[in-house]
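**Student:** pasting the sequence and the predicted model now:
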Amino acid sequence: MTDDQTVFPLLSSAEFQRRLLAWFDAHGRKRLPWQQDKSPYRVWVSEIMLQQTQVATVIPYYERFMARFPTVEALAEAPQDEVLHLWTGLGYYARARNLHKAAREVVSEHDGDFPVHSLDAMAALPGIGRSTAGAIIAISTGRRAVILDGNVKRSLTRLHALPGWPGRSAVERHLWALAEHYTPEARLPDYTQAMMDLGATLCRRGQPECGRCPFDDVCLAHARGEERRFPEAKPKKATPRRVTQMLLLRDAEGRVLLQQRPPTGLWGGLWCFPQFEEEAALLAWLDSHAPGAELEAPWSSFTHVFSHFRLEITPRPARTRRLAAVTESGSLWYNPRQPASVGLAAPVKALLDTLGDDLLA
C-alpha cells in the first residue's frame, strides 16, 4: 500500500453506528467491573491492564488492584514494589511502572484530577498514548474521542480489506481516518465499548464469528473469504535467542537470595535471582559473595518468550551457610513459606513456587 492510496468508508457514519449499537444493546458486555461507578481513574486502570491482555485474565487483577488502591492518590503514595507485587503474573511490567509514574504525575501536576478535558494532556501521561487517552475520555466522560486499539484495528482492517501491516504509518493513518469517520457524537461510552467488544468477541484474531457480525454483509474480507489474511502480519525477522543462568542460592533456613532489577529494561524494578550469561561469572560471584557455597546439579532449562526475543533459562541451585550477600543494597533473602509482598518476574515466581513445594514436602 502506498501513501497516496485512499480507502473510503463502506458505510455512512450513521448506518455504521446504528448497526454497531444495535448489536451492542443485544450482545455487548455491560457488567464488567470497570463499567460500574465509572471514573477516569477506574477506566484508566482497566485500559492499561487490558493492553495485550484478555478481559477474563484482567478481572481478578483489577478487583484486587482497586481494593488496594481505590484512588489515584492511594496508588501514587504506594511504593513501587507493592504495585509490582499486585501486577505479578499479568506481564508487560512496564505498564505497571508507567501506571505508578502516571499516578504520581496526576497527583503532583493535576491535583489528583485526570486532564480529561484535553486529549493531548491525557496522551502525554506515562504509558497512555492517543488511543488509550481517547478510550478514557469517551468512556468516563461521554465526550467524543476516537480510539484505535488492536481490536478496532483488526475489525476495520477486515471490514475494508485494508492491505499492509497496521503498524506501518501509512496504514495506521488510513485506520485513524476510518475510526474518525465512524465515531459518533452521542453514546460515546457504549460506542467505544462496542468497538472493543466487536473485535474481542466476534472479529477475533484466530476464529472470527462472521455469521454473528452486524457487518457480515458488507465486510470485504468476509466477501472474499479472506478473513484470516487481514490484518496482515508484521514482516517477520528471526527471533533472537538469549541464554541466562539463574542462581537459586538458598541458606540454611531455606530462604532464597533475590536481587532487584534496575528500574528500566528487562523486568525493570522486579525481584529476580542473580543472573549470569556464563558459568565462569556465576562461579566468580559465588567465590566473592558466598565462599564455600555448594553448587548443585542444574535443573532442566526452559524458555521464556518475550515479544522481541526468547530467553533460555537454566536454574542453578546452590546452598550456603553464609549471608554476606544480604548486606548488598537491592538484595533480600526471600522465604518461600512466608512470601514477601514484592514484584516478581513470572519465571522467578514459578521457580520460587517449586522451591516452596520442596520445603513443604
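**Tutor:** Sure, I can see it.
**Student:** C-alpha from now on. contacts and neighbour counts both.
**Tutor:** Fine.
**Student:** other SSEs contacting the top helix by length along the chain?
**Tutor:** The longest helix of the chain (DSSP state H) is helix 94-110. Helix 94-110 sits against helix 40-50, helix 72-77, helix 80-87, with contacts defined as 3 or more C-alpha pairs under 8 Å, 6 or more residues apart in numbering; DSSP states H and E.
**Student:** and here is the other one:
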Amino acid sequence: MKRAERIKHILNNFDKESYRKDLIHWFKEEQRILPWRENQDPYRVWVSEIMLQQTRVDTVIPYFNHFMDKFPTPDALAQADEQEVLKAWEGLGYYSRARNLQNAVREVVSEYEGVVPADAEELGNLKGVGPYTRGAILSIAYDIPEPAVDGNVMRVLSRILHVEDDISKQSTRKLFEGLVKELISDEDPSSFNQGLMELGALVCTPKTPSCMLCPVQEHCRAFDEGVETELPVKASKKKQKKSPYLLLLVQNEKGDVLIEQRPDTGLLASLWQYPMVPLEDVGHEAVAHWFYGEYGLKVEVGESVDRIKHVFSHLIWEMEVIKVTVKEGTLDHERAIFIAPEDMEDYPFPVSHQKAHPHINR
C-alpha cells in the first residue's frame, strides 16, 4: 500500500477536527511556562529546539537563559569565537549541535540579513536543521502548518492512531510526517505541534502513560484497545562498546596542568581534555614510556584517585583517574598546553573530564 493510501486508511473514521480542538485547548490551558515560549522569535525557537535534542527540559532551561544572555541575536552568535560558544554549551553534550548552530546562523547573517528564513527549503538547507527542527521553527515562530515529528510525537501518535510500525525506521518517520500534515491545524499550527510535544512530555510518557489524565483519551485507539503500554514499536539498540582509559592529571613543578584540545572533527570536537591512555593498547606499567613518546616529557605516575564512567549513545568510557608529576623534558605536542589551575574555567571541557577537576592540586 502506498504511503498516501496508508495515511488515508489510518485516518479513516478518525475525528480530526475534534482531536485538533481538544489538543489545542488543553495545551493553551496547561502548557508549562518555559523561557523560549515567552517570546517565540524564530532565532530563540531555533536555539531552544537544538538544545532540547537528546536533552531534558529542566537541564536546558539554565543553559538557554545563559546562551541567550550571551548571544541574544543571530549577529552576536555569528560573530562569537567558537571556543566561547562551546564554553557556553559546556556540560550540555552533543557539541556538534553548537558548532552546526553557529555555522548555520553565520549563513543566516550573511545570506538572509540575519532573518531566519520562513521558506521550508531555505531553512532545511541550513547546517544542522533537519525536518523536525525545520517544522518546529516554521510552525511555532511563523505559524506555518509544517509537521515537526520527533520520537515524542511518534510515540503519541502511535498510540492515538494505533500504528505498529517500527519508529526507529526512516520510513515510519515519513509516515508520521504525512499523518501530521493531515491532522495539523491551519489556524493554529504552533499550538497543535507544541501540544503534541507537551502531551508526550507530560502525559503520554514512554513507560507509564497517564491515560486517565489525557485530554485526548477519547480519541486514543490504543487506550480503547488496552495496548497503550505496548506502543510504540521500536527495535532494540545495539549494545554500547566499552572503552577503558587512564585519564592523566599531569602537573609540573609550578603546579600547571597539562590539557589538550581534541581533534576539530569527530566526538567532542575541539573541546579540551586531560590526556587519555587507551588501556586496550597500553598497560598500566607502560604509561610513563607511552607518555614520553606522545608528549616528550618524563613523568612519575602516581596514585589512582577516582574512577569515572561516562555513557555516550554509542559507547561507554570507563576511566581510571591517575595523578602524574612531570620530572623533566620539554612539552612536544601540537595540541597540548600547560595552564594554571585557576585558568581552567576559560576552556570548555566535556562533562566526563569536568568530573576530574576536583582532583587537581591548586
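**Tutor:** Noted; the coordinates are in hand. This is a predicted model, so every value here is computed, not measured.
**Student:** now the TM-score, please.
**Tutor:** In this superposition the chains share a TM-score of 0.90, using TM-score structural alignment, normalised by the length of the first structure; 354 aligned residues with a C-alpha RMSD of 2.3 Å.
**Student:** so which of the helices and strands packed on helix 94-110 of the first structure comes closest to His222 of the first structure?
**Tutor:** Closest to His222 of the first structure of these, according to C-alpha to C-alpha: helix 40-50, at 27.2 Å.
**Student:** contacts for that closest one next, please.
**Tutor:** Helix 40-50 of the first structure is contacted by residues 34-35, 58, 62, 66, 71-72, 90, 95, 99, 114, 116, 127-128, 132, 135-137, 139-141 when judged by C-alpha atoms under 8 Å, 6 or more residues apart in numbering.
**Student:** Glu296 of the first structure -> the second structure?
**Tutor:** Per TM-score structural alignment, the equivalent position to Glu296 of the first structure in the second structure is Gly302.
**Student:** hang on, isn't its match packed against Val324?
**Tutor:** Yes: under the criterion of C-alpha atoms under 8 Å, Gly302 of the second structure makes contact with Val324 at 5.3 Å.
**Student:** the more surrounded of those two?
**Tutor:** More crowded of Gly302 of the second structure and Val324, by other C-alpha atoms under 10 Å: Val324, with 19 against 13.
**Student:** distance of the alignment partner in the second structure of Trp165 of the first structure relative to Ile24 of the second structure?
**Tutor:** Mapped onto the second structure by TM-score structural alignment, Trp165 of the first structure lines up with Asp166. For Asp166 of the second structure, the distance to Ile24 of the second structure equals 27 Å [C-alpha to C-alpha, to the nearest Å].
**Student:** which one's more surrounded, the two?
**Tutor:** Per other C-alpha under 10 Å, whichever of Asp166 of the second structure and Ile24 has more neighbours is Ile24, with 22 against 17.
**Student:** how far away is the more buried one from Val216 of the second structure?
**Tutor:** In terms of C-alpha to C-alpha, Ile24 of the second structure sits 10 Å off from Val216 of the second structure.
**Student:** now swap in Arg159 of the second structure and tell me
**Tutor:** The value you get for Arg159 of the second structure to Val216 of the second structure, if C-alpha to C-alpha is used, is 11 Å.
**Student:** repeat for Trp26 of the second structure
**Tutor:** With C-alpha to C-alpha as the criterion, Trp26 of the second structure and Val216 of the second structure are 9 Å apart.
**Student:** contacts only, for Gly28 of the first structure.
**Tutor:** Gln193, Ala194, Asp197.
**Student:** identify the residue of the second structure aligned to it.
**Tutor:** By TM-score structural alignment, Gly28 of the first structure lines up with Gln31.
**Student:** quick one: that match from Phe192 of the second structure, how far?
**Tutor:** 12 Å.
**Student:** and for Trp26 of the second structure?
**Tutor:** For Trp26 of the second structure, the distance to Phe192 of the second structure - C-alpha to C-alpha - is 10 Å.
**Student:** and the two? Which one has more around it.
**Tutor:** More neighbours surround Phe192 than the other of Trp26 of the second structure and Phe192, with 28 against 17 (other C-alpha under 10 Å).
**Student:** which part of the first structure lines up with the helix or strand harbouring the more buried one?
**Tutor:** Using DSSP states H and E, Phe192 of the second structure sits within helix 189-202. Counting by TM-score structural alignment, helix 189-202 of the second structure falls onto residues 188-201 of the first structure.
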